[in-house]
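**Student:** Dropping the sequence and predicted coords here.
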Amino acid sequence: MNRNETTWFGIRLTQKQATNLFVLSIVGVFITFFVVIQMFIPLIYMFTSPYGGIGYLWQSLFMLAPYYIAFLVGLILSIYSLIRSRKIARSYSGLMSTNSFKSKITMFCPNCGNQRSEEEKFCKQCGQEVK
């Protein structure tokens, strides 16, 4: 998978951003799951209590339907972000190699003005020690 082709809703993420999104997605999944469970508890209590009936169940479902839909969308987005950010973070290589090269600055002997390399300690023409 090419790093430039992997996006999260059209946004290119760095490895650090993808890792942070992964952690936030895990937290989002747990929070959303917990809230949805808390919303179902009154419906479970309805079956254990002697009061109420099937009408109470439908009334509760219709009253809480927007919340169920919102939390379901949040859960789906969290799971999608969890999977996608993991793929984005994996698309980055562990270590990126850097190219090192010698300096191309021209150095001259302070005594005679002859061109010299940076590694030379003495001038080739006059023998002067170069610092």
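**Tutor:** Sure, I can see it.

**Student:** switch to C-alpha atoms for all contacts and neighbour counts from now on
**Tutor:** Will do.

**Student:** Next up, the contacts around the nearest residue to Ser78 once chain neighbours are set aside.
**Tutor:** The shortest distance from Ser78 to any residue that is not its chain neighbour, by CA to CA, 6 or more residues apart in numbering, is 4.9 Å, and that residue is Ser25. Residues counted as contacts of Ser25 (CA atoms under 8 Å, 6 or more residues apart in numbering) are 78-79, 81-82.

**Student:** how close does Ser25 sit to Leu57?
**Tutor:** Between Ser25 and Leu57 the computed distance is 32 Å (CA to CA, to the nearest Å).

**Student:** The helix ranked longest in the chain packs against which elements?
**Tutor:** Using DSSP state H, we find that the single longest helix of the chain is helix 54-91. When contacts are defined as 3 or more CA pairs under 8 Å, 6 or more residues apart in numbering; DSSP states H and E, helix 54-91 packs onto helix 15-48.

**Student:** Below is an additional structure, to be compared with the one above:
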Amino acid sequence: MFDSYLTRWNLAPDGAPIVTPAAHLLPVLKDGMPAMLKLSHEADERLGGVLMEWWGGDGAARVLARFGDALLMERATGSASLSDMARSGQDDEACVILCAVAAQLHARRSKPLPELTPLSGPSGYGNVPR
């Protein structure tokens, strides 16, 4: 499943595959740096890769390559965890980090936003109250 992308992007596996309902992921090394290879099964997941590429690493993992259903992105490393912070009494600090990232993701960009699946209407996700 991953072999053609490992060859295409000269990647080395660096952990066990992760399976979700929407994608298969594989921790990899790209030129010695940790990365994540994601193969999406659903259109919304593929659009998520387009959005991540549009963000350009500002508030989200940087996209290193994208082809078809495959996305190669930076891999989070380190031991810091927002959920651990919140559970250990550092919830104020975790909220500050979350708000800063949300501000980065919603900042004005020079390129127009790519077309995404609407959060309301007949997308199969139901209607989101306004």
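**Tutor:** Now that the structure is in, tell me what you want to look at. What you see is a predicted model, and the numbers here were worked out from it, not measured in a lab.

**Student:** Could you quantify their similarity as a TM-score?
**Tutor:** Once superposed, chain against chain, the TM-score is 0.24 (TM-score structural alignment, normalised by the length of structure 2); 51 aligned residues with a CA RMSD of 4.7 Å.

**Student:** returning to that earlier point: tell me how far the residue nearest to Ser78 of structure 1 lies from Ile44 of structure 1.
**Tutor:** As for Ser25 of structure 1, its distance to Ile44 of structure 1 is 28 Å (criterion: CA to CA).

**Student:** Next: Ser91 of structure 1.
**Tutor:** 44 Å.

**Student:** How about Met63 of structure 1?
**Tutor:** As for Met63 of structure 1, its distance to Ile44 of structure 1 is 16 Å (criterion: CA to CA).

**Student:** again with Leu82 of structure 1
**Tutor:** The spacing between Leu82 of structure 1 and Ile44 of structure 1, counted by CA to CA, is 30 Å.

**Student:** Give me the more crowded residue out of those two.
**Tutor:** Leu82 (22 against 11; other CA atoms under 10 Å).

**Student:** quick one: the more buried one and Phe22 touch, right?
**Tutor:** Yes. Checked against CA atoms under 8 Å, the pair Leu82 of structure 1 and Phe22 is within contact range at 5.1 Å.

**Student:** Just give me the neighbour total for Tyr45 of structure 1.
**Tutor:** Under the criterion other CA under 10 Å, the count of neighbours that Tyr45 of structure 1 has is 10.

**Student:** Could you list which residues are in contact with it?
**Tutor:** Tyr45 of structure 1 sits next to no residue when contact means CA under 8 Å, 6+ apart.

**Student:** if I look at it, how far off is Phe33 of structure 1?
**Tutor:** Tyr45 of structure 1 sits at a distance of 19 Å from Phe33 of structure 1 (criterion: CA to CA).

**Student:** again, but for Met63 of structure 1
**Tutor:** Looking at Met63 of structure 1 against Phe33 of structure 1, where the rule is CA to CA, the gap reads 19 Å.

**Student:** Alright, I will stop here.
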